[in-house]
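Engineer: what follows is a protein structure lacking sequence information:
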């Protein structure tokens, strides 16, 4: 056969294989929506189950439209170090031109788009759990749309869109900062303005536990999220190559989760007197969040250390937020914010230059000095400051214009009836 034809066939096959890989990974990340829905529903009371499920269902629709209309262009469009300016609206009709920052992958435009979209949707979903059981449904819809349209894409441009943090040598492979910390900072702003649920804290500040209604759902959701992370992290290669990078990322991802489960179980057992299942599940999620930034940059042994720290951190973060009267029903801040920060900094400690082909430089503990750690710390502060401030402003305006918290009567009676006129367990006697 003609050598040119052979080369063309190989190129077509390679592009097709990469495209299938990226799309399958995107589908796995999309499936994580069910995991979030199950975890959040189970950790909240039965009278709010329909509301939780409704938010988790509609949030991806909101994200899809917001990211398509303007978010994609702000994040990946050619522009300046702070924001994209080309191809801003409606993803430029699916034309690759104007998006140099993501031109390195050979997959078709819409494959790139859908993969990045499911990440944007994840950031918005994180907010849902933290503001659960007292947020007005329209207020959540409004905030989620603005988060994905404007807040998430700007910081995403800084890191993945060829922006100033990327130029300074900040590394976040799959989104400990870009996705998880952004969702966490946005949620923190909302939680502060919302205030705690009724009956959560006594006048002296001591905590009154509000127990979730279904740990079976929590466990199911946790396992679904763990499974979905095998698309979230390895899929960020956006190419199959020889498969070695994908295999490495799968193992670092799984190892961090496993180590975090072990440490969260032990620490919870010691501090709480029992191996608390919610801490075990959130421990797994904490490990997964923490390894997301460095899954392609660290060794398997370092992934285990990152996971061990993450599992302990999530157990200590929950009472820390409670002491500040920051009421987070599902532990989203402890999982996504605290461990998004930890995972980002861990790249600066444990990175091994070129371990899967990326020229990160070495971390502090791998012979590289403090330069990389400094870049990571700067990114944490910059992203945190921007996202929290802008999110606080958005929440504040929403509070003034439409209100963000349901009435006292509705909160006591349950958001299912008050917001949706429905019950998750109609005909059953549920005791919260």
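Structural biologist: In hand now; what should we look at? Computed from a prediction, not measured in an experiment: that's the story for all the values here.

Engineer: only C-alpha atoms for contact and neighbour calcs from this point on.
Structural biologist: Noted.

Engineer: so which residue is dead centre in this protein?
Structural biologist: The chain has residue 180 as the residue nearest its centroid, 3.3 Å off, counting by CA atoms, centre = their mean.

Engineer: centre of the chain to the helix or strand where residue 139 lies, how far?
Structural biologist: Assessed by DSSP states H and E, residue 139 sits inside helix 137-146. When distances are taken as CA atoms, centre = their mean, to the nearest Å, helix 137-146 is centred 17 Å away from the chain's centroid.

Engineer: residue contacts, the residue nearest to the centre of the chain?
Structural biologist: With contacts taken as CA atoms under 8 Å, 6 or more residues apart in numbering, residue 180 has the following neighbours: 122-123, 126, 289, 336-337, 340.

Engineer: and of those residues, the nearest to residue 152?
Structural biologist: residue 123 (7.7 Å; CA to CA).

Engineer: my guess is that closest one contacts residue 176. True?
Structural biologist: No. Counting by CA atoms under 8 Å, residue 123 does not reach residue 176; the two are 10.5 Å apart.

Engineer: neighbours of the nearest residue to residue 188 once chain neighbours are set aside, how many?
Structural biologist: Leaving out its chain neighbours, the residue that sits closest to residue 188 by CA to CA, 6 or more residues apart in numbering is residue 333, at 7.0 Å. Applying other CA atoms under 10 Å, we find 31 other residues in the vicinity of residue 333.

Engineer: ok, now residue 396?
Structural biologist: Here the count is done by other CA under 10 Å, and residue 396 has 17 residues near it.

Engineer: try residue 44
Structural biologist: 24.

Engineer: equivalent analysis for the one 5 residues further on, please.
Structural biologist: The local packing of residue 49 (other CA under 10 Å) involves 26 other residues.

Engineer: thinking it is in contact with residue 41, fair?
Structural biologist: Yes. Counting by CA under 8 Å, residue 49 touches residue 41, with 5.4 Å between them.

Engineer: all helices of the stretch 251-400 of the chain, in order?
Structural biologist: Counting by DSSP state H, counting those that start in this stretch, residue ranges of the helices within the stretch 251-400 of the chain are 277-292, 300-323, 332, 338-350, 371-401.

Engineer: here comes the other one, which I'd like you to weigh against the first:
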């Protein structure tokens, strides 16, 4: 075929295509007119049948949506559950070999105890209808209609309970590492029951259960904590601090005011535990959406991972370039704590901040945890795994960071429709100062309550055992 014929053929084809496009509106109008005529001619019974079919289809779509949300919540809950293995590996690796069996046993039993306590009373205290300070209904999950604070989530109550259960179990597991190598097994078990049954749910109700810090009392008094920097981690870390103070340091840790290292026996286990916890956080934070929202969960995964990486890098640099120790080198233990501190810090704001803000939050978390570990060591607060620095201090920083870096819920670039105002570093102005003040108020209120309730719980456990909370010198020496 000649060039001229090919050109004429292409022109002809193009004209036919354009003619077809021009006809589309006319065809659509004809179809609509025919449809109207058909509907007008159909008897009422057929029209009713069509309406019923449409309603049935809508119900099926709604069911599918709830089913997918439920699967998502249960799957992420399983990831958080697996964090128990991470805590066990981390604690066993950072402690001495003679205590490894005891540490792993504590991490095994604590979730079983948490399940019993949270099912019986904890979930009701936290989410049941009551007053601004505590829930008073829904014990043993016997009633589905007394959890008004959870009714905006369409998934079944059992799925909601499971996800909240694994978060509660995390708070109890945090305590395990801080009191390791000298606490009585029975004392730890009893305190874990009290923590998950009473301490954790009360402060959790204030924020997540429609209590006075969650806008349930005064509409303007809204404390934001998306996935639990304060609700889970600061409460667990605060309870651990009280326990460590009452127990005292391990034998041989401090002699004449000098701190001696009691090195862990297996760094490989500790690093494996860190990776498992890191993986679990991809359920912890994204799962807190409680729905399969592609935009939200993909954003949360990135902010979570970015903060963890930034925290690890910052901790490595802070220990490597220590100006007080010219022979310093990167400390694997401190890098682990930096990663975990970054994860804890981003937990409160993972949905509300950008990637660059997540980097800033993680970097500062990694630096803070290094100095925090040193501070508690100088105060002779013996924390074998750095749980207080990671969870308590990291949680406080992360909660404050929300008031500094949140993007705000207005504007074309908003990451969310329901959330805190723009942070102080994001041009929030006077509103951001008010939000930051509320965040600080919540930290202080939850912190004081946790310390007081934990102190009472530890003393109650001590009175039940009619002796010391810690094992005998012989048992501590032999493991």
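Structural biologist: Received the coordinates, thanks. Because the structure is predicted, anything quoted here is derived from the model rather than measured.

Engineer: just give the TM-score of the two.
Structural biologist: The TM-score (TM-score structural alignment, normalised by the length of structure 1) is 0.93; 409 aligned residues with a CA RMSD of 0.9 Å.

Engineer: before we move on, the earlier item: please identify the deepest-packed of the helices of the stretch 251-400 of structure 1.
Structural biologist: Compared across these, helix 277-292 shows the largest average neighbour count, a mean of 31 (mean count of other CA atoms under 10 Å).

Engineer: with structure 2 overlaid, how far apart is it on average?
Structural biologist: For helix 277-292 of structure 1, the mean deviation from structure 2 after alignment is 0.5 Å (mean CA distance after the TM-score superposition for structure 1).

Engineer: for structure 1, what's the longest helix?
Structural biologist: Longest helix in structure 1 by number of residues, with DSSP state H as the criterion: helix 3-43.

Engineer: residues in structure 2 matched by that helix, start to end?
Structural biologist: Mapped onto structure 2 using TM-score structural alignment, helix 3-43 of structure 1 covers residues 54-94.

Engineer: so residue 158 of structure 2 versus residue 58 of structure 2, what's the distance?
Structural biologist: Distance of residue 158 of structure 2 to residue 58 of structure 2, given as CA to CA, to the nearest Å: 24 Å.

Engineer: show me where the stretch 201-350 of structure 2 has helices.
Structural biologist: Going by DSSP H, counting those that start in this stretch, the stretch 201-350 of structure 2 shows helices at 235-247, 267-284, 294-320, 332-346.

Engineer: list the contacts of the shortest one.
Structural biologist: Yep, that's helix 235-247 of structure 2 we're talking about. Residues external to helix 235-247 of structure 2 that are found in contact with it (CA under 8 Å, 6+ apart): 170-176, 178-179, 182-183, 200, 381-383, 387-393, 446-447, 450-451, 454-455, 458, 469-470.

Engineer: what's residue 104 of structure 2 aligned with over in structure 1?
Structural biologist: Counting by TM-score structural alignment, residue 104 of structure 2 corresponds to residue 53 in structure 1.

Engineer: got the contact list for the strand or helix carrying that match?
Structural biologist: Secondary-structure element containing residue 53 of structure 1, defined by DSSP H and E: helix 49-66. Defining contact as CA under 8 Å, 6+ apart, one finds that helix 49-66 of structure 1 is touched by 33-34, 36-37, 40-42, 117-118, 120-121, 124-125, 128-129, 132-133, 137, 140-141, 144-146, 148-149, 415-416, 419-420, 422-424.

Engineer: quick check: next helix or strand after it?
Structural biologist: From helix 49-66 of structure 1 onward toward the C-terminus, using DSSP H and E, the following helix or strand is helix 72-76.

Engineer: how far does that following helix sit from the chain's center?
Structural biologist: With CA atoms, centre = their mean as the basis, helix 72-76 of structure 1 stands 18 Å off its chain's centre.

Engineer: I figured residue 457 of structure 2 hits residue 191, correct?
Structural biologist: Yes. The pair residue 457 of structure 2 / residue 191 is scored as a contact, 6.5 Å apart, by CA under 8 Å.

Engineer: still on that earlier bit, which residues in structure 2 does the helix holding residue 139 of structure 1 match up with?
Structural biologist: Mapped onto structure 2 using TM-score structural alignment, helix 137-146 of structure 1 covers residues 185-194.

Engineer: next: stretch 254-261 of structure 1.
Structural biologist: Using TM-score structural alignment, the partner range for stretch 254-261 of structure 1 is residues 305-312.

Engineer: do you know how far the counterpart of residue 168 of structure 2 in structure 1 is from residue 268 of structure 1?
Structural biologist: Using TM-score structural alignment to pair residues, one finds that residue 168 of structure 2 aligns to residue 120 in structure 1. Between residue 120 of structure 1 and residue 268 of structure 1 the computed distance is 32 Å (CA to CA).

Engineer: those two: which is more packed in?
Structural biologist: Looking at residue 120 of structure 1 and residue 268 with other CA under 10 Å, you find the greater number of neighbours at residue 120, namely 29 against 23.

Engineer: secondary structure class for that one?
Structural biologist: What DSSP: H, G, I helix; E, B strand; the rest coil gives for residue 120 of structure 1 is helix.

Engineer: chain neighbours aside, what residue packs nearest to it?
Structural biologist: Once its chain neighbours are removed from consideration, residue 120 of structure 1 has its nearest residue in residue 148; the separation is 6.2 Å (CA to CA, 6+ apart).

Engineer: hmm, back to that, mind listing what the match of residue 168 of structure 2 touches?
Structural biologist: 63, 67, 148, 152, 179.

Engineer: ok, now residue 287 of structure 1?
Structural biologist: With the criterion set at CA under 8 Å, 6+ apart, residue 287 of structure 1 makes contact with 256-261, 306-308, 310-311, 339.
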